[in-house]
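1. Have a look at this prediction, sequence included:
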Amino acid sequence: MPPVTALKRLYRRVPPFASERAESVVSDVVIPEWTGVRRPARADARRNFDALLEAARDVFAERGFDASLEEIARRAGVGIGTLYRNFPTRDQLLEAVYVNEIEALVRVAREASDLEPWESFTTWLDRFVAYVGTKKALIDGLNRESGVLDACRVVMYEAGRPLLERAQTAGAVRTDVGIEDVVRMVAGVAGVAYPEPDQRDRVVGIAVDGLRAR
C-alpha cells in the first residue's frame, strides 16, 4: 500500500488529538517506515536522539541544509559517532528533523483541542508558522522521491482540519475555506523574507484575521 494511502487509513482510525496514540502516528509510523530511523527505547539514548534533532533543526536553520554534521553533534553535546549511530546519512537526519516538526504540529493540535475554537485554531497556526521556517531551511536538501514529504503533508492537513472545522462550526471562521487553503495562504505569507521578525508576525496576523467570519 502506498505510504500516503496507508497514512490516510490510519488517520481515519486515530483522529489527530483523540488519544495519546495520535502522536505515535508520526513517532512510530512515519519516522521508522519512511526515514529508516527509529527512536531508541533506552532513556539516555532517546535523550541523545532528541538533542540531535533539536540541534540539527537550529543549525540547519542558521547555516542551511549542508551545515556541518560535526557542529550539530557539538551543539547536541554528543560525539560524531553518536550522530551517525542515530542518523547514518545526512538525508536521514534532514528527513527526521522535518518529520519531528510535523510531530510537533500533531501534538499542538491535540493539546489545543481543549481551548475555545478560535484560540485552538490560531494556536495551531502559530506552531505552523514556526514549521514553515524550519521547512524553508530544509527543503532544498530533502529527497523529494522518498515519500516523506507526501506522507507528512497528509499528517499536517489531518492535524489541522478538525480545528478549522470546529472553529467554522462555532461561527468563528468563514466557511468558504478548507485546511489546504489556510495552509497555503499562511505558508505563503510566513515564508517571505522580512527585514524584521515582527514584520512577519504582523503580516501573518493580518492574513489570519482575514479568516474570521464577518
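-> Perfect, I can see it now.
2. switch to C-alpha atoms for all contacts and neighbour counts from now on
-> Will do.
3. could you say what helices and strands the host helix or strand of residue 49 packs with?
-> Residue 49 belongs to helix 43-63 when assigned by DSSP states H and E. Under the contact definition 3 or more C-alpha pairs under 8 Å, 6 or more residues apart in numbering; DSSP states H and E, helix 43-63 sits against helix 69-76, helix 80-86, helix 90-112, helix 117-138.
4. Could you list the residues in contact with that helix?
-> Helix 43-63 is contacted from outside by 39-40, 66-67, 71-73, 75-78, 82-83, 86, 93, 96-97, 100, 133-134, 137-138, using C-alpha atoms under 8 Å, 6 or more residues apart in numbering.
5. so which of the helices and strands packed on helix 43-63 is the most packed in?
-> Most buried of these by mean neighbour count (mean count of other C-alpha atoms under 10 Å) is helix 90-112; its value is a mean of 23.
6. what about that one, distance to the chain center?
-> 4 Å (C-alpha atoms, centre = their mean, to the nearest Å).
7. put this beside the first:
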Amino acid sequence: MRADARKNYSQVLAVAREVLTEQGSSASMRDIARRSGVGLATLLRHFPTREALYEALLCTNLDALTHKAKELETASAPEEALVSWLREWVEFVQSYKGVVTLMASAHTNADSALYASCAAIHSASARLLLRAQKAGTARADMNGDDLFALMTALGWAVDQPSFAPRADQLFHIIASAILTSQTSNDLPQKHPSKKRQSS
C-alpha cells in the first residue's frame, strides 16, 4: 500500500470509529468519507460495504474475544468460564453500538465481511457451553445456536438506552437460566469494565 493510501486508510478508520461511536452501525458512509477528508469513491475502494468497515474496526477486538475463550477453556471451571465469556461478550457489545445487529445478520451470510468473525465467536461459545454441559453445570437441552441466539438477544437489549441500566440484571437472568448449578444470586458480580484495545 502506498504511503498516501496508508494514511487515508488510517484516517478513515480513526474517523469511522468516532462516527460509529456517535451514530451506531447505521452511520452514513458518505459522512465518514466527508469527515475523513476523502472522497466517497476512495472510502469505498478501501471498504466496499459498511460491514467491511466494521470488520476492519473490530478485527483486533474480535480476535481478543475468541482468544479469551481459549484461555477460559483451560484456566477456569466450566461454569465460571461460561459466565466469564458472557461477561466479555456484554462488555464488547456495549463498546460498539449497533454491532450485535450486524453480527446477527452476518451469522448465516457467508458473503458478509463479518461472517468469519461471527463463526469464530459462535464456535468459541459453543465449546464453552459443551464443556459446561459435560461437567453437568449447564442445561443439556440447548446447543451452540441457542447460546448464540441468547447472546445476541442480550447484546441487543443492553445496546438499547431503555434497557442499558438493567444490563447486569438481564445478564444474571440469562446466565442463571443457562446454568443448572447456580441461581442469579450465586453468579460472580460484574467486574469494572476494562478499556478495550482499539484496532
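-> Cool, the structure landed. Treat the numbers as computed from the prediction; the structure is a model and nothing was measured.
8. Can you pull the TM-score for these?
-> For this chain pair, the superposition-based TM-score is 0.60 by TM-score structural alignment, normalised by the length of structure 2; 163 aligned residues with a C-alpha RMSD of 3.9 Å.
9. and the residue nearest the centre of structure 1, how far is that from residue 151 of structure 1?
-> Nearest residue to the geometric centre of structure 1 (C-alpha atoms, centre = their mean): residue 102, 2.3 Å. According to C-alpha to C-alpha, to the nearest Å, residue 102 of structure 1 stands 10 Å off from residue 151 of structure 1.
10. Likewise for residue 129 of structure 1?
-> Residue 129 of structure 1 is 19 Å from residue 151 of structure 1, by C-alpha to C-alpha.
11. likewise residue 43 of structure 1?
-> In terms of C-alpha to C-alpha, residue 43 of structure 1 sits 28 Å off from residue 151 of structure 1.
12. Please identify which of these two sits among more neighbours.
-> residue 151 (21 against 9; other C-alpha atoms under 10 Å).
13. Quick check: which element contains that one?
-> With DSSP H and E as the criterion, the answer for residue 151 of structure 1 is helix 148-169.
14. What helices and strands are in contact with that helix?
-> helix 3-13, helix 90-112, helix 117-138, helix 179-190.
15. which residue lines up with residue 127 of structure 1 in structure 2?
-> By TM-score structural alignment, residue 127 of structure 1 lines up with residue 88 in structure 2.
16. I meant to write residue 63 of structure 1 there.
-> In structure 2, residue 63 of structure 1 lands on residue 23 (TM-score structural alignment).
17. For that match, give its distance to residue 7 of structure 2.
-> Residue 23 of structure 2 is 24 Å from residue 7 of structure 2, by C-alpha to C-alpha.
18. One more: residue 68 of structure 2?
-> Residue 68 of structure 2 is 31 Å from residue 7 of structure 2, by C-alpha to C-alpha.
19. Compare the helices and strands packed on helix 43-63 of structure 1 and report which one is nearest to residue 156 of structure 1.
-> Among the helices and strands packed on helix 43-63 of structure 1, helix 90-112 comes nearest to residue 156 of structure 1, with 6.4 Å by C-alpha to C-alpha.
20. Next, the angle from the closest one to helix 117-138.
-> 170 degrees (axes from the mean of the first three to the mean of the last three C-alpha atoms, to 10 degrees).
21. Remind me what helix 90-112 of structure 1 packs against, helices and strands.
-> With contacts taken as 3+ C-alpha pairs under 8 Å, 6+ apart, helix 90-112 of structure 1 sits against helix 31-35, helix 43-63, helix 117-138, helix 148-169.
22. Need the counterpart of residue 54 of structure 2 in structure 1.
-> Under the alignment (TM-score structural alignment), residue 54 of structure 2 maps onto residue 94.
23. Thought residue 142 was touching that match, still the case?
-> Yes: contact status for residue 94 of structure 1 versus residue 142: in contact at 6.4 Å, counting by C-alpha atoms under 8 Å.
24. circling back: what about the helix holding residue 151 of structure 1, how far off from structure 2?
-> Once the two models are superposed, helix 148-169 of structure 1 sits on average 1.9 Å from its counterpart in structure 2 (mean C-alpha distance after the TM-score superposition for structure 1).
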